[in-house]
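Undergrad: Take a look and give me a structure for this.
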Amino acid sequence: MAFSERNAELLWRTGVLAVTVTASCLVIGVACAWLITRSDIPFRRTLGVLFTLPLAVPSLVAGSAWLSVWPGIAGFGGVFLVLTLGSYPFVMLPVMAALRSGDIATEEAARSLGKGPVRTFFLVTVRGVRPAAAAGSLLTMLYVLGDFAAPSLMRYETFTIGIFASYRGAFDRTPAAIFGCVLVLVAAIIMIMERRARGKAARFGQIRVGKGVSSRPPVVPLGRAKWPAFIGSLGLLGGAIGFPVGIVIQWFISGSSRGFDMERIVETTANTLWFSAGGALLAVVMAFPIAVLAARHDSTLSRSLESVSYLGHALPAITIGLAFVFVGIRVVPGWYQQTPLLVLAYAVLFLPLAVVAVRAGIAAAPASLEEVSRSLGKNGIITHLRVTIPLAIPGVAAGVALVFLSAAKELPATLLLRPTGANTLTTEMWTLTNRMMFAASAPYALLLLLVSAIPALVMGLAVIERKKKREGKQKWQM
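TA: Okay, here's the model as predicted:
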C-alpha cells in the first residue's frame, strides 16, 4: 500500500512538471517560430540561429548555474525554469518548418475577407501548425519525462529520481524495476501520440490551396510591438544561454586562481572520448543494415525494424540503463560496470540518430551503381563494402558525430553502468555540483558546453541555409 501511494505521488509530480513545462514551451516555441518566419522583427536570421542554441546547454549546466546564484530556486520552480528555457526549441523547430512549407493561400484569403493579422494568426495560422506543434509538444514531454539532471539538482523528486534512489538505496532492486516499468508505459503512450501527431503534420503539409506552389510567406509588420518583441527575445536568450554561460565563465575565472586538478580533467576527458567513440562506432555498425533495408527495400519488415530502432531513444535513458544493469547482473556478469556494457547501452540509446543519418547517406547514393556492381558478379556484401559504404560516407560520418556528441552528454545511464572508478564529464560535474563545488566543476561545464554547441549550431545554420535556398528558388520561379 505504501509503495502504491509512493508510486502515485511520483506519477503526479512527474505529470505536473511535464504538463506545465510542455504548455510553456508550446507558447514560447510557437511565438518564436512566428517571429522568425512571419514578422519583421530585427535580425531575424541571427535570432533564428540563436533560438536553437538552448539545445546546446545541458540541463545539468543550466541547473547548476541557477542554483549557484539563487539557492532558493530549488524545487518545482527551479526545475520548471531550467527545462522550459532549454526545451522550447523542440516545439519551435517543427513549427518553423510548418510555417515555411505550409500553403500561404489560406492566410491571404483570410486577409482578403477583412481579417486582421491577429485574427488571421489565431483562426488560420495556429490551426495550420497545430499538428506540428502537437508533435513538438509531445517530444518536449518525452524529454521532460526522462530528464534526470535538473530534478536531481533542484531536489524535485520525479520518476527518474525515484528509480535512481531505489536502485542505489536498497539491496532489492524490484521497486526500481517497477518504477521503471511505469515510466516505460507512460513514455510509450506519449510516443504513440507523438507518432500520430507527426503523421497528421505530414499529411497536413501536403494539402495546398491553388496551384500547389508555396508562395513566399508574407512579412507581418509588428509596428510598435517590434522593439518590445526584440527585447523580449533577447531576454529569453539571456535566460536560456547568456546566464548559464556567463556563470560558468565566472566559475572558471574564480577556480583558475585556486588551480584545477588537470590530471583528473585529462583523465575524465579521455574516458568520455573513449566511451563515446565506442558507442558511436557500434551504433553505426548496428544502424547500417537497418538503414540499407529502409532506404533500398520499402516493406513492412523494413519499416518495422526502423520503428523498433527508435524505441531506445524514445524511452527515458534511466530505464534503458536499469535494463542493462539487470542484463549485466543476470546474463553477462563479467560485463557489469565494465566498458562493453556501457558502450552497448550508448549504442542502443542513440541508435535512431545513426539510423537517420546513415539512411540519408544511402538514399542520396544512386541505387543504379549497386545494380551495376551486382551485374558484374559481386555479391551483396562485396557491393555494400565497395559501393554502398563509400557513397554513404557523409551520412556515416554524420551518424558517428551525432551519437558521439549525444553520448558525451549522457548522465543517468552512465551513472548506473560506468566502470568502477571511471568518471566522464557529466558524472564528474554532477558529483561536484551536488557538493556545491561550482568553481571546481567549471572546466567540465565548459567542455560540455563546447561538445553540446556543435550540433545545435549546425542545426541552426542548416535552418537558415534551407531558408535561403527556398527564397532563391521562389525568386527564380517568379
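
Undergrad: Please count neighbours and contacts with C-alpha atoms only from this point.
TA: OK.

Undergrad: burial count for residue 263?
TA: 9 (other Cα atoms under 10 Å).

Undergrad: Could you check how far it is from residue 270?
TA: 11 Å (Cα to Cα, to the nearest Å).

Undergrad: now swap in residue 427 and tell me
TA: Counting by Cα to Cα, the gap from residue 427 to residue 270 is 13 Å.

Undergrad: again with residue 322
TA: 25 Å.

Undergrad: if you count what's nearby, which of those two comes out ahead?
TA: Taking other Cα under 10 Å, residue 322 and residue 270 do not tie; residue 322 has more neighbours (22 against 15).

Undergrad: So which other helices or strands are in contact with the one helix or strand the more buried one maps to?
TA: According to DSSP states H and E, residue 322 maps onto helix 317-330. The helices and strands touching helix 317-330, judged by 3 or more Cα pairs under 8 Å, 6 or more residues apart in numbering; DSSP states H and E, are helix 159-169, helix 174-205, helix 339-349, helix 412-417.

Undergrad: Tell me which residues of that helix come out buried.
TA: 317, 318, 319, 320, 321, 322, 324, 325, 328 (16 or more other Cα atoms under 10 Å).

Undergrad: Stretch 326-344 now?
TA: 328, 335, 336, 337, 338, 339, 340, 341, 342, 343, 344.

Undergrad: In those residues, find the pair that's most separated.
TA: Using Cα to Cα, the buried residues of stretch 326-344 span at most 12.6 Å, a distance reached by 328 and 343.

Undergrad: I'd like the structure of this one too, to check against the first:
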Amino acid sequence: MGNRIWLKIWNAKPPRTVLFIINAIIALIMASPILYIVIRAASAPLEKWKVLFATRIPLILWDTLSLAGAVAAFTTVIGVSLAYLVECTDLSCRKFLKVALTLPLAIPPYIGALTYIIIFGKRGVLFSLLGSSVIDIYSFWAVTFVMSMFTFPYVFLIVSAALRKISANYEEAGRSCGASYSSIFRHITLPLIMPAVISGNIIVFFYIISDFGAVAMLRYTTFTSSVYFQMIGKLDRSGAAILSILTIGLGLIVLLIKNQIQKNRAFFINPKSNRPPKAIKLEKYKILCMIFAVVVMFFSIILPLSTLILWSIKGILAGAVTVKMAGYIMNSLYVSIGAAAITMLFSVPIAYFKFRHPSKITTLMNNMCHLGLIIPGTLLALGMVFVVNRYFNWLVGSQLILIFGLALRYFSRSLQSAEASMSLISPIIDETAYSLGKRFGSVLFRVILPSILPGVLSGGALVLVSSMKELPVTLMLRPAGFDTLAVRIWVQASDGFYTQAAPSGLLIVIVSLLPLYFLTKKEKGG
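TA: Model (predicted):
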C-alpha cells in the first residue's frame, strides 16, 4: 500500500533514494534559517510582542511602506516613460539609451547613497562650497529620490521587453478608429503592458523593503535596518526575530496581491502577428523628451560615477590604497568564490530532480531553495546566527558561516540558471544512456553535467559578483577582523572617511558591470 502511494506521488517514476535524500538535505539547509526565525519568533514571550507593537512596529511599518510605495510609484513613472520613449518613438540615440539606462544597476544602492552623501551631506562638497546644505539628504523625499535613481532600471527593462512584444495591429486598429496617440497609450498600450508594470513595481517594492545598506547610510528606518540594529545594537534576538517575521509576512502579502492583480489582468499576444509598430514622431516634443532622458542619466549614472571616480583619485593620492586593500580584495574573492562553488554544486541535483521527477514534493523542495530570492539579507543572516549558535556552535567565528550565508542568499540565482539549461535537456537522452547500460552516476556526470555546465557556470559567476557586493550578510556573519570591500565601504562611510571608501566602491562598480555587459550582449544577440 505504501509503495503504491509512493509510486503515485512520483507518477510511477520515483527518484533514487540517494538523490531524494541529497535534495531533501539541500532544501532543508536552504530553508533552515528562515524556519528557525519563525520558530524563534513564535516562542518569544507575549510581553515582547506587546511591547514592540505598542512602541516600534507601527512607526517602522509606516516608514517602510511609505518609502517602498513612494519609490515604487516614482520608478514606475520614470521606467515606463523611458521605456516608451526608447521602444515606441523616434527619440534620438535610442540604441545608446537602451544600454545606458541599465547602467545604474551596476551601482549598488549603498554605493550610490555614498556618492550622494559626499555631494549633499553636511560634510559634503556643496556644504563646503556654500557653507550650508542645499537639501537635507536624510529627508524622506531625498531618500526616495536616491533609491529611485538606482532601482528604476528594473521597471525600464521589464516594460521595454513587454513593449517589444506588442504587435502594430493594436495601434493600427486604434488609429483606424480615430484615436490619438495619447488615447491609444491609455486604452490599449498601458493595459497590455500592465502585467509587466506590476512585475517591475513589485521587484522595486521588494528591493526597498529588503535593502539595508542604502537606507542605513541615509539614516532611514525600515524593518530590515531595525532587525540589524535590534540584533547588533541591542543584542535582542527575540525582538529581531519578531521584526523579521513581520517583514516576511509583509513580503508575502505583497506577493499575494501582485499575483491576484496579474491574474485579473491576463493578456495573451499571438506571436505570429507580432509586427513592431512604427516609431511615433515626437516632433516638437523630441528635445523635451531628450532632456528628460539626459536628466535621469545625469542623476543616476553621470553624477554618482563621476563623484566616485574623482573621490577615488583623491583617495589614491591621499594614500587610501595600501597593502591592506589587497587583503580586502582577497577576502572578498575568497568568500565569493566559496559561495559560488557551493551554489554550483548544489544546483545540479536540484535542477535535475525538478525536471526528471516532478511532483508536489519536488515543487515544495524547489520553493524552499528559492527562499533566498525573497528574504532580505539581514533576516537570512539572523536565521544563520540562530541556527549556528544552537546546533553548530563550533563554527562560530569561522569564515565558513559567511560563505554558507552568501551561498544561501544567492542560491536561487545559481539554481535559476541551472534550471534554464536543464529544461532544454530531453529525458530521452537519459533513457538512451540507460538502455546502453550506463549507471545513474555515469549518466549524471558524463551526459547531463557537460550539457548544463555553461548554465551552471553562468549562475556561479552571477553568485560571485553578487556576493562581492553583499553588505548585510557579510556584516552580520563575518569573523571579527575579517573585512571585505563592502565592509570597508560601510565602516569608512559610517566614520565619514569618504575618500577612503570611494576606491573600494569604484572597484565593486567595475566588477558589477560584468553581468550587465553580458546581459546587453545577450539582448543584442537575441
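
Undergrad: out of the buried residues of stretch 326-344 of structure 1, which one sits closest to residue 407 of structure 1?
TA: For those, the nearest to residue 407 of structure 1 is residue 343 (9.1 Å; Cα to Cα).

Undergrad: That closest one touches residue 273, doesn't it?
TA: No: look at residue 343 of structure 1 against residue 273 with Cα atoms under 8 Å: they stay out of range, at 11.5 Å.

Undergrad: those helices in the stretch 51-200 of structure 1, which residues are they?
TA: Remark: helices assigned in the stretch 51-200 of structure 1 by DSSP state H, counting those that start in this stretch are 59-69, 76-87, 89-101, 105-112, 117-120, 126-146, 149-153, 159-169, 174-205.

Undergrad: which one of the ones you listed lies closest to residue 463 of structure 1?
TA: Per Cα to Cα, nearest to residue 463 of structure 1 of the helices of the stretch 51-200 of structure 1: helix 89-101, 8.8 Å.

Undergrad: now the closest one: how far from the chain's centre is it?
TA: Taking the mean of its C-alpha atoms, helix 89-101 of structure 1 sits 15 Å from the chain's own mean (Cα atoms, centre = their mean, to the nearest Å).

Undergrad: and for that helix, what are the contacting residues?
TA: 25-26, 28-30, 32-34, 36-37, 51-52, 54-55, 125, 128-129, 132-133, 135-137, 139-140, 205, 214, 217 (Cα atoms under 8 Å, 6 or more residues apart in numbering).

Undergrad: rewinding a little: make TSV out of the helices of the stretch 51-200 of structure 1 and add mean neighbour count and distance to residue 396 of structure 1.
TA: What follows is those, written out as TSV (neighbours: other Cα atoms under 10 Å; distance: least, Cα to Cα, whole Å):
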stretch	mean neighbour count	distance to residue 396 of structure 1
helix 59-69	23	28
helix 76-87	23	27
helix 89-101	24	24
helix 105-112	16	40
helix 117-120	14	44
helix 126-146	24	25
helix 149-153	24	30
helix 159-169	19	32
helix 174-205	17	25
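
Undergrad: Need those in TSV (columns: distance to residue 462 of structure 1).
TA: Below are the helices of the stretch 51-200 of structure 1 laid out as TSV (distance: least, Cα to Cα, whole Å):
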stretch	distance to residue 462 of structure 1
helix 59-69	24
helix 76-87	19
helix 89-101	12
helix 105-112	26
helix 117-120	29
helix 126-146	19
helix 149-153	29
helix 159-169	34
helix 174-205	20
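
Undergrad: These: which one's closest to residue 472 of structure 1?
TA: helix 89-101 (13.7 Å).

Undergrad: what's the matching range in structure 2 for that closest one?
TA: The aligned range for helix 89-101 of structure 1 in structure 2 is 153-165, by TM-score structural alignment.
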